[in-house]
Each structure stands twice: as structure tokens, then as C-alpha cells.
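> okay, predicted coordinates and the sequence, questions at the end:
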Amino acid sequence: MPKGIIIDRYLYPEFLDLKLKDINLMNMEGKEYGIIVANHINAVNIVDFNNQMIINDVDRMELKHSIAGALNPTMFIKQGENHHKIVDYDERKDTQRIFTNEVYTDIFVAYEVDDLEEGLKEDNKISTKALNEFLLLYRNISRMPSIRAIDNITDRDILFFRSDREYIEGEDNNKFVENLAGNMPYTQVPVFIKMSHNSWSPSQTNETISEVIKERLRFDLLISDYEELIGKAAEELHYFKNPKYAYLDTFIAIESYVTEKITEYKEHLGINSNKIKHYKTEITFAYKMDIELPMILKNNLTEKEIQLIGEIKGFAKKRNSVVHSKEKVEFHEANNALEKSLIFFKLLDEKFKVLYE
């Protein structure tokens, strides 16, 4: 019954701008995981309309028309919204190849098991669940709507590999981080073309994102309900181009956030748990915004902050029209709601933090 580490490796089809080979420790459901971004792979997908695999003179498979040297200065690039397209007319004149760049992030998810043989018999559901939590946390901090949970990616391939490392006799099995640091099966990969991205707010440096994620993981602060919703809203708007669902998800995120903040404060004051449970399910959003929030904040708001809260309250009217009257939502309306909600979340974070001091 050998104890050791299972290392699940994912080639994830997006660009995670994090420090390379830096160990992110995450505790989820009582189990510790080490998540490491090992490398960025900027690959090229080649569509050759007049090519095929053939068996050569030594009974090996090869392409009928070699693609060696295909990436050459004669190609021209068409800038797409989320990718580059390269069209190459080669010397055969009767065909063309289309190149599209595909970016991957090489991610390791490692965790300890008491029995390697039994652990290796299980599928990768455990590590996938941990990676999904990490990806959603990254999406909300980096504000990149193209980052999706593994289960929600159907249009790109996700490559998966598994390896393991057995602890040897006399080794300190309690030093999970030290055991990870020197035992990742890193490999070097070539870089061809880097993909461009759309963000739903100004991007941060990878050092900043890495620091924020580490701080969140250190306190076991994984993705909250409202954060998951606001990330989903950004995905709907910027990735799937669906402003209606983006708007609705944004409003649900706002409702969830306001309820969470006020509930936490009531618990801090020692209010009866049954009353809090009733509050969470029975009290309307309008009452929370019009009565509860001003009372808690004691009207300690600037004119600009009052205006922002007024805008947030106004989103409810639009939301009701969308749901009940099938009113259309324009892109700029959904984008405005999304951006204003982020400012609102930050404002309440600061205001409620003062209440606990």
C-alpha cells in the first residue's frame, strides 16, 4: 500500500497569465492540492485541404505533402477577434492551407493519496473538480471571460495525462510542497504564435494575479456564489455574445452579494439564526436596498456612491421587463450592468469592512 502523489496534467485550451512553476496550494473539502502552471504552449492548427496520411517506403505513416517549413514569411495574417488566421498558398498552386493558432496552458494538479495503486485506478474527477474551482477563481480575478470550467468546454480539445510519484522509505511524507517542488515532469515546448484576448476590465500583471490568488487560497477563500455568477455573466456577454443572459446573471449576482453582506453582518451582531434564515428567503431585494442597506451604512455615503446604488436598484426594473415582457437587452446595457456591479461590490466591501473594525 504505497503512499505518494498523483499528478494529473491538463493542457487547458486558454491562456492563464500566472507565474510559471509556482505552487498554488488549495484546500478543498479537507484535501490539499498543489496547482502549478508549468508552461504556455502556443501551437498552430493546420487545415490542409488537399493532403492525407500515406504509408512511406519503410511502412511508416507520413503526410503526402510535407508541412515542413510551412510557417514562412510569405504567409499573410488576418487578425480575428480572438485568434489569428493565416492563409498560405504553397508552390502547388492548387491548394491552400489555413493556420489558426491555439493556445494551451500546461497545468499540473497534484494531491497525496495513502494508496497509489488504488488512487491510480480512479478517474480524474477529483483533480478536475479542484482545477475547476481554481479556474473560476482565476477568471474572476483576471476578468477573462474566455476562462471556463473543464466541464463547460465543448469546442476545444483538453489533453490529459497522469503520472505519479511514490514516497521512498525514510522520506518525510509530511512535506507536500517540498515533495512537489522537485518532482514535476516539466517539458519544454516550442512557441509559435501568441493568441490575443478580450477582457472585461483592465488586465493585471501576472504577478498581481498570482499574489491575489495565493492570498485567497491561503485563507481557503474559493469562488463564492456571486463571484461564480458574475464570472458566468462575463462569459455570456464577451464569449457567447448573449447580453440577455449576461444581464440576468449579473442581477442575480448582485442579489446574492447584497444578501450575503447583510446576512454576515446580522450574524456578526448575534441575531437569531432562524430570523436570518427567514431574512435570506423572504425579504425582497427592494427592501434590502431601500431600507436595510442605508440603515446599516448609516447613510455614510458620498453623492457619487448614492448615485451608484441608485443605478444598481434601477437594474431591477430592467430585469423585470426582460423576464416578464421579454424586453431586449443591448450589449452596452449588459456591459454597463456588469461593470457597475463590480464597482458596487468593491464599494460595499470597503463599507462593511469598516463596520467590523
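All right, it came through fine.
> drop to CA atoms for contacts and neighbour counts, all remaining ones
Will do.
> name the element the residue nearest to Y226 when sequence neighbours are not counted belongs to?
Leaving aside its sequence neighbours, Y226 sits nearest to A253 (CA to CA, 6 or more residues apart in numbering; 4.4 Å). Here A253 sits within helix 243-268, counting by DSSP states H and E.
> same question for P294.
Assigned by DSSP H and E, P294 falls in helix 293-297.
> could you identify the helix or strand that succeeds that helix?
Note on helix 293-297: by DSSP H and E, the next helix or strand toward the C-terminus is helix 303-325.
> tell me the first helix or strand C-terminal of that next one.
Following helix 303-325 in sequence, per DSSP H and E, is helix 331-356.
> next, the buried residues of that following helix.
Using 16 or more other CA atoms under 10 Å as the test for burial, helix 331-356 gives 331, 333-335, 337-338, 340-341, 344-345, 347-348, 352.
> what of stretch 23-36?
Neighbour counts over stretch 23-36 (16+ other CA under 10 Å) mark 23-27, 33-36 as buried.
> hang on, V103 packs against N45?
No: at 9.9 Å, V103 does not count as touching N45 under the criterion of CA atoms under 8 Å.
> more neighbours: which of those two?
Comparing V103 with N45 by other CA atoms under 10 Å, the one with more neighbours is V103, at 25 against 13.
> then this one, side by side with the first:
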Amino acid sequence: MDVLKDFKEKAASNLQTIIFAEGDDERIIRAAAEVEAEKIAKIIILAEAESIQKQAEEYGVDLSGIEIINPEKSEYIAEFTDEFYELRKHKGIAKEEAEKIVKDPLYFATMMIYTNKADGMVAGAANATGNVLRPAFQIVKTAEGISTVSSAIIMVLKDKSFGEDGVLVVSDCAVNPAPNSDQLAEIAITTADTTKRLLGFEPRVAMLSFSTMGSAKHENVDNVRNAVGIAHKNAPHLKIDGEMQADAALVESVGSRKAPGSEIAGKANVLIFPDLQSGNIGYKLVQRLAGADAVGPILQGLAAPINDLSRGCSVDDVVNLTAITAVQAQN
């Protein structure tokens, strides 16, 4: 896929240090070796060195050139304990508890980023999204001006007539179960920004519903319609429209009938789902039934590049998300 080739080439042009927090996972070990071989990023794996080297030998994988750190015995433990204690002492945390927490690989990796010892993290192959996000919220926190962390997934379709030459960005499919209008508006704006920065094309954002421009009446429709208004007010420079059904957003002949006059209908390349259920179900249906490649989830709104894999991810998924994380870290 050209889009992934572009990410890898850009990542290789300015190597960033990316941490893999789940070093005992076979997919992570294989991906680390592949990233090193392709020179996409500098990789740090969190694991016990002897154990992971033994696993790598069993898999026929060469981890030469990859740094391995054991969070339980790292030279950084005292520094991270002090830093984390300062961050969380207002919550009543004790120093002993802080030390125990920073030895957790997900917390340790996030502290590596916080103290500028690494540029980004890829995790989630063996952890739920909540486990990946918790240390991120507590340590690096949200980017300036952002209150809603969300996720974007890049869908690369075989049918090039949809989206931007077959590329769609969809959100939010991993983080917010039931966003309100303000949150939906921020998700739309953040996803448009992610699309522009990572993919370089002009985002045309459709905010999805089971209604198109007032064809149905329901509080769920009102939530999306209100979000469109908020997005227009907060980001008038962006092309955002809705509410609209998926076919009206993606198919020009349908869009022209259901939403005449809309510059987005039938031409959307960014889709904002109204809630997590529809987003997660929707992207996985497209991925499995249409044979689309789904790259992500890419977390957006955090102050540092921390990305969450699906627990069903493949080695290629890890490599691809690493390339994207590295590109995010360059910005």
C-alpha cells in the first residue's frame, strides 16, 4: 500500500526511538526485528533480556541492535519513582507505591517518554485500551487545548472510488463509549488535524448518524447535529458536515439526493461515528468483509505519541503502527 510505504519512508528519514512495552509477546518480538531491519525506528523492548533472547532464538528472530530494558531492574527506577511521586502525590500516593507502579511496563514506557528518553510507545497487543491509556492520562496527559482523547483508524480500501483514492480515516473506534456533542465536535476537529498531518490531504469530514439532514428525529440525531454546529463554530476553516447516513457520506449519487448542496455528501474521506459501538463494529465489518487494511488505532489528543494496538493485531499491524508513531514523533 502506498500510504504505508509513505509512512515508512518518512519514518526512516528521521529515526525516532519507539518503545515496545509488551516484550514477551511473539508478535512484538518479530515486529521489533522487522522494524530494525527496515530501519523505520530505533526500538526499545521492555523485557527481561535473557528470557526475550531465548524466545527470539526459538522464533528464529535476530534482536541485534535492539535495546532491551528490564523495568524491574532498570537504572531509571529511582528517577522515575521520584518523578511519578511528584506527579501523583496530590492523589495521596506513597513513595513505595510509586516505585511499584513505575516498574509496570506500561508506566515505565510512559515515564521513558515523559523524561525524554524515548519519543513514542506502541502497546496494546496484550493489554486493553484502558490499560494503555491510564498511564498516558496520568503522566503525559492531553495536548494543549484538547480535553477529549480519541482514536483514528486509517482504512485502505481495495475500491479506490471511496474516500481519498481508497483511503478513509474513521473515528472514534476505541476510546469514547458515548461522546456528547462537545466531545464529538472535538473528535471531528482532532481527526481532521490527524488526517492533514499524517496523510497530507484535505479532510472532508462527515458526521454519521441514522439520519441525513433531519430525515429522522431522535435525541441521538440531535447529539450529532449539535456537534456539527459546535465544530463549525470552533473550526470554521474545516470542511465538516452532517448529520448524514453512511451511504450519503460515501456515494455521490446518494449524497446528491439526500443532502443536496452539501460539499461533503458523497465525497467524505473522514467519517466520525456517533458512538464507540457503531465505530468499532463499523470499521471491523469493513476490514473483514471488504478486505480493507485497518491501520491503528492511532491515539490523538495526547501530548506525546502513544498508540494502542488491537489485541488481535498481526506483526504487520505492529510494524505499520510503529511507522505512524515515529512520524507523529517527528512533528
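Alright, I've got the coordinates. Not measured: the values here are computed from a predicted model.
> drop the TM-score for these two in here.
TM-score of the superposed chains, computed with TM-score structural alignment, normalised by the length of structure 2, equals 0.29; 157 aligned residues with a CA RMSD of 6.2 Å.
> if I read this right, the residue nearest to Y226 of structure 1 contacts L229, doesn't it?
Yes: if you go by CA under 8 Å, A253 of structure 1 and L229 touch, sitting 5.3 Å apart.
> hmm, back to that, tell me how many other residues crowd the residue nearest to Y226 of structure 1.
Counted with other CA under 10 Å, A253 of structure 1 comes out at 24.
> OK, contacts around it?
A253 of structure 1 is in contact with 225-227, 229-230, counting by CA atoms under 8 Å, 6 or more residues apart in numbering.
> in the helix holding P294 of structure 1, what's buried?
Going by neighbour count (16+ other CA under 10 Å), the buried part of helix 293-297 of structure 1 is L293.
> and it, what does it pack against?
Helices and strands touching helix 293-297 of structure 1, as assessed by 3 or more CA pairs under 8 Å, 6 or more residues apart in numbering; DSSP states H and E, are absent.
> OK, contacts around L11 of structure 1?
L11 of structure 1 touches 104-107, 158-160, counting by CA under 8 Å, 6+ apart.
> next secondary structure after the host helix or strand of it?
Applying DSSP H and E as the criterion places L11 of structure 1 in strand 4-12. Next in sequence after strand 4-12 of structure 1, counting helices and strands by DSSP H and E, comes strand 23-28.
> that next one packs against which elements?
strand 31-48, helix 206-218.
> so can I have JSON lines of these showing distance to D164 of structure 1?
Shown next, in JSON lines, are these (distance: least, CA to CA, whole Å):
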{"stretch": "strand 31-48", "distance to D164 of structure 1": "14"}
{"stretch": "helix 206-218", "distance to D164 of structure 1": "24"}
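> quick one: contacts for the nearest residue in space to L248 of structure 1 that is not next to it in sequence?
For L248 of structure 1, ignoring the flanking residues on the chain, the nearest one in space by CA to CA, 6+ apart is R319 at 6.5 Å. By CA under 8 Å, 6+ apart, the contact set of R319 of structure 1 is 247-248, 251.
> thinking again about what came up before, deepest-packed of the helices and strands packed on strand 23-28 of structure 1, please.
Scoring these by mean neighbour count under mean count of other CA atoms under 10 Å gives strand 31-48 as the most buried, with a mean of 19.
> which other helices and strands contact the following helix or strand past it?
Where DSSP H and E defines the elements, the next helix or strand beyond strand 31-48 of structure 1 is strand 53-55. Applying 3+ CA pairs under 8 Å, 6+ apart, we find strand 53-55 of structure 1 packed against strand 61-63.
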